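Visitor: The amino acid sequence is not available; the structure is as follows:
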């Protein structure tokens, strides 16, 4: 009876182990709920949820006897589907907020902005994001060479396919919102930012002559922003529950044995992530935030990014953290975080393309000299524009970089690395979000220092 389509296809409950681990997940949710009722801090609940998810995933793998291909086991596929419903559903709720949150916050900050800060904000944001990505790429290149990535690498049965790459001009033009409704539906956040910037700028321009006419729209923006922030906070409270299912599902779906074939690459990537996190903490320290305070305050978006593998899905949490934990100006937080989820991503567009390209070069005995490294660095910096912050788009980033280096024919050799992409993507995405947080802090503090200098100059002049 349990083998009928009703149980196997519709309910996905054809095995007692599936039911058992679903009930266990519900029981673990009760643990988080008890901690919440006891007023345990949100950060502690997040860390607890992460550890529980890790242990749960390993237990499921143990019951399945650590299969080499978890996807071949029916009850694991069923369990993964249910866990994905919980974790993926939470990410969907966060993504639901992204477009209205960015649309309203960008309009709001521009219409309330004074002086020429908008130009400074845009220039510094892009410069900081691309600069940090270049540093990440340098670290990736150095570690790739140091670890001799690619030497002795098994390239048998790799069937990866290269993604189509486009020119820089086409990439930038693709970000322009020819249809704002389509841009919103497709999650083109840069396009939404551009449209919102035009709306906000127009409000500022019209505010003197047509203040009474546009006042209803201004009030609507302010009211809508308050409402969307309230909705955001309601959904964020569910995050400790979601990370259990997200992390457990990642381990369940990919298994532990699959890590062995590309263990060297994974170790190298996570080492690069750690080094880059030190760079981020150093920049934060220069701006008056200690490393301990940085990790403590940034823990919530970093944990969510690690478990969800979505920079864009983490965006509402990132903005909330920047404003409430790092005292970043509301407008700066929204603007930098929005652009940071689509360009200049340290992990997906910096470290990862650098490591994979160096690995391909060593697999194919391509000389790695100064000119090769410089060309790679330039291509990575340019191609880091417009990489959407969603799971899987790092593959597009390496496609663009490899094509730019004239190595597109070697892309199938990366099959083993792409096979464990979810494991790699966890660290990459966490670094993306950390880079965005660091960029926002740096830009915010820089603008505040400039404002203080201007005020000081005005006082002297008076």
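Guide: Cool, got the structure. Bear in mind the structure is a predicted one, so any value in this text is a computation, not a measurement.

Visitor: CA only for contacts and neighbour counts going forward, please
Guide: Fine.

Visitor: Tell me where the stretch 1-150 of the chain has helices.
Guide: Ranges of helices in the stretch 1-150 of the chain, per DSSP state H, counting those that start in this stretch, are 5, 16-37, 42-63, 74-111, 117-146.

Visitor: repeat for the stretch 351-462 of the chain
Guide: Counting by DSSP H, counting those that start in this stretch, the helices of the stretch 351-462 of the chain are 352-363, 370-383, 394-404, 415-419, 421-461.

Visitor: Reformat those helices as TSV; add distance to residue 309.
Guide: Putting the helices of the stretch 351-462 of the chain into TSV (distance: least, C-alpha to C-alpha, whole Å) gives the following:
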stretch	distance to residue 309
helix 352-363	14
helix 370-383	21
helix 394-404	11
helix 415-419	15
helix 421-461	5
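
Visitor: could those helices go into a markdown table alongside mean neighbour count and distance to residue 180?
Guide: A markdown table is the format used below for the helices of the stretch 351-462 of the chain (neighbours: other C-alpha atoms under 10 Å; distance: least, C-alpha to C-alpha, whole Å):
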| stretch | mean neighbour count | distance to residue 180 |
| --- | --- | --- |
| helix 352-363 | 25 | 31 |
| helix 370-383 | 18 | 24 |
| helix 394-404 | 23 | 24 |
| helix 415-419 | 19 | 33 |
| helix 421-461 | 21 | 25 |
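
Visitor: Tell me which of those helices lies nearest to residue 116.
Guide: helix 421-461 (11.0 Å; C-alpha to C-alpha).

Visitor: which other helices and strands contact the closest one?
Guide: Where contact means 3 or more C-alpha pairs under 8 Å, 6 or more residues apart in numbering; DSSP states H and E, helix 421-461 is packed against helix 117-146, helix 239-254, helix 263-286, helix 291-308, helix 311-324, helix 330-340.

Visitor: this is the other structure I want to compare:
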């Protein structure tokens, strides 16, 4: 009876709570067992291998579905180009902010961790021009088999555009990829159920080998991500609203309160979509046609907060393992995170899987995921809020450019306060 009750309680816990418990137990067990905790490492290795299994098919199918979901009408094509350009541009800025903050905070410096499989890191960084040339795969099948993420992203984007241009003849293939994408989302959900056990095994090994001092730098990681998120919204987004849109940043920030709060608590851009659409129409004055197209698109491809988090965490892991990154590695991290944001699935654990994609692209050890996974929920709250704030900002700017922003509604609070005064 007791076992049944325990199983019921465990089954009722949210995934992030299970991961936190797994991390805490791993630290305790590792601290007690010391170096002998390495016997538990295969549990974590199993989880890491399962994540590796997901990366290529998940990114490939999600990207194609993301591109083909855009309808090819004149207006929607124009609006889509504006929105995508803004989404991808702000994502590149977000990850750059993350990289800068990670270089300022240096959260992983001094940990002196070692890689169990030296073959996964230490590859020579190619020249910048060569990196750009290598983005186009000579053989797409070979790129898929080798797991060359940048080449896979470029090929998937091209194939998605081609299928869209094919019209009705491309519909059967699009439906196949939509089905495959749904299957990959479900498989991701199943693999993430292993996360608490995988994190337990890896954290026990890490704590046993390096001691509990490994946890202290995580405070710096959290601080860097949260500071980056605040800067991105208050400085960059507000600046674009003022400079590009010629609108009041204060009004924009006030309209964000409800959607940002929902995003912070639910950690789901898609789940926050009803609140975001309501706020964009009723508080910001964006037309129904613009908000109904740009916001769902943003919930799919705008991952500024996730990109910022990936920048901080990638450098944290590089610093922790004593791996020096070249300039070309930074460029690859920015390109990979920006382009892969289109294919980020709206399912639990997707941010962690996308981080594994970035790590594998630049040859950083995936073992570092275990350290970050324990605080992923705390980071997820901040990055989801930023994603939603970015969706709203782009919707306002696109609405203004299309003359579909009712500025009397946008400025209603300011106007009413002047009347009161």
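Guide: Great, that's in hand. The shown structure was predicted, so the numbers you read here are calculated from the model rather than taken from an experiment.

Visitor: on that earlier part again, what would the helices of the stretch 1-150 of structure 1 look like in a markdown table with distance to residue 269 of structure 1?
Guide: Converted to a markdown table, the helices of the stretch 1-150 of structure 1 look like this (distance: least, C-alpha to C-alpha, whole Å):
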| stretch | distance to residue 269 of structure 1 |
| --- | --- |
| helix 5 | 42 |
| helix 16-37 | 31 |
| helix 42-63 | 20 |
| helix 74-111 | 25 |
| helix 117-146 | 8 |
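
Visitor: Tell me the counterpart of residue 250 of structure 2 in structure 1.
Guide: With TM-score structural alignment as the matching criterion, the partner of residue 250 of structure 2 in structure 1 is residue 292.

Visitor: what's the answer for residue 354 of structure 2, then?
Guide: In structure 1, residue 354 of structure 2 lands on residue 397 (TM-score structural alignment).

Visitor: in terms of contact, does that match touch residue 353 like I think?
Guide: Yes - counting by C-alpha atoms under 8 Å, residue 353 is a contact partner of residue 397 of structure 1 at 6.7 Å.

Visitor: residues contacting the match of residue 354 of structure 2?
Guide: 348, 349, 353, 383, 384, 387 (C-alpha atoms under 8 Å, 6 or more residues apart in numbering).

Visitor: what two of those residues are the furthest from one another?
Guide: Those two in these that are separated most widely, counting by C-alpha to C-alpha, are 353 and 387, at 12.3 Å.

Visitor: Against residue 215 of structure 2, how distant is residue 52 of structure 2?
Guide: Distance, residue 52 of structure 2 to residue 215 of structure 2, using C-alpha to C-alpha, to the nearest Å: 25 Å.

Visitor: Report the secondary structure state of residue 158 of structure 1.
Guide: Following DSSP: H, G, I helix; E, B strand; the rest coil, the label given to residue 158 of structure 1 is coil.

Visitor: who touches it in this structure?
Guide: So residue 158 of structure 1 contacts 412, 413, 414, 415, 416 (C-alpha under 8 Å, 6+ apart).

Visitor: quick check, nearest of those to residue 266 of structure 1?
Guide: For those, the nearest to residue 266 of structure 1 is residue 416 (11.3 Å; C-alpha to C-alpha).

Visitor: Map that closest one onto structure 2.
Guide: By TM-score structural alignment, residue 416 of structure 1 lines up with residue 371.

Visitor: One more: residue 119 of structure 1?
Guide: By TM-score structural alignment, residue 119 of structure 1 lines up with residue 77.

Visitor: That match: neighbouring residues, count only.
Guide: Residues near residue 77 of structure 2, counting by other C-alpha atoms under 10 Å, number 13.

Visitor: isn't it right up against residue 69?
Guide: No - when contacts are counted by C-alpha under 8 Å, residue 77 of structure 2 is not listed as touching residue 69 (11.7 Å).

Visitor: Quickly note the distance from residue 96 of structure 2 to residue 395 of structure 2.
Guide: 23 Å.

Visitor: ditto for residue 379 of structure 2
Guide: For residue 379 of structure 2, the distance to residue 395 of structure 2 - C-alpha to C-alpha - is 25 Å.

Visitor: now do residue 179 of structure 2
Guide: From residue 179 of structure 2 to residue 395 of structure 2 the distance is 29 Å (C-alpha to C-alpha).

Visitor: Same check on residue 224 of structure 2?
Guide: 27 Å.

Visitor: what's the burial count for residue 224 of structure 2?
Guide: Considering only other C-alpha under 10 Å, residue 224 of structure 2 is surrounded by 26 other residues.

Visitor: Residue 105 of structure 2 now?
Guide: Quick note: residue 105 of structure 2 (other C-alpha under 10 Å) scores 16 neighbours.

Visitor: residues touching the residue nearest the centre of structure 1, list them.
Guide: Centroid-nearest residue in structure 1, with C-alpha atoms, centre = their mean: residue 311, separated by 2.0 Å. Applying C-alpha under 8 Å, 6+ apart to residue 311 of structure 1 gives the contacts 305, 341, 389, 390, 429, 430, 432, 433.
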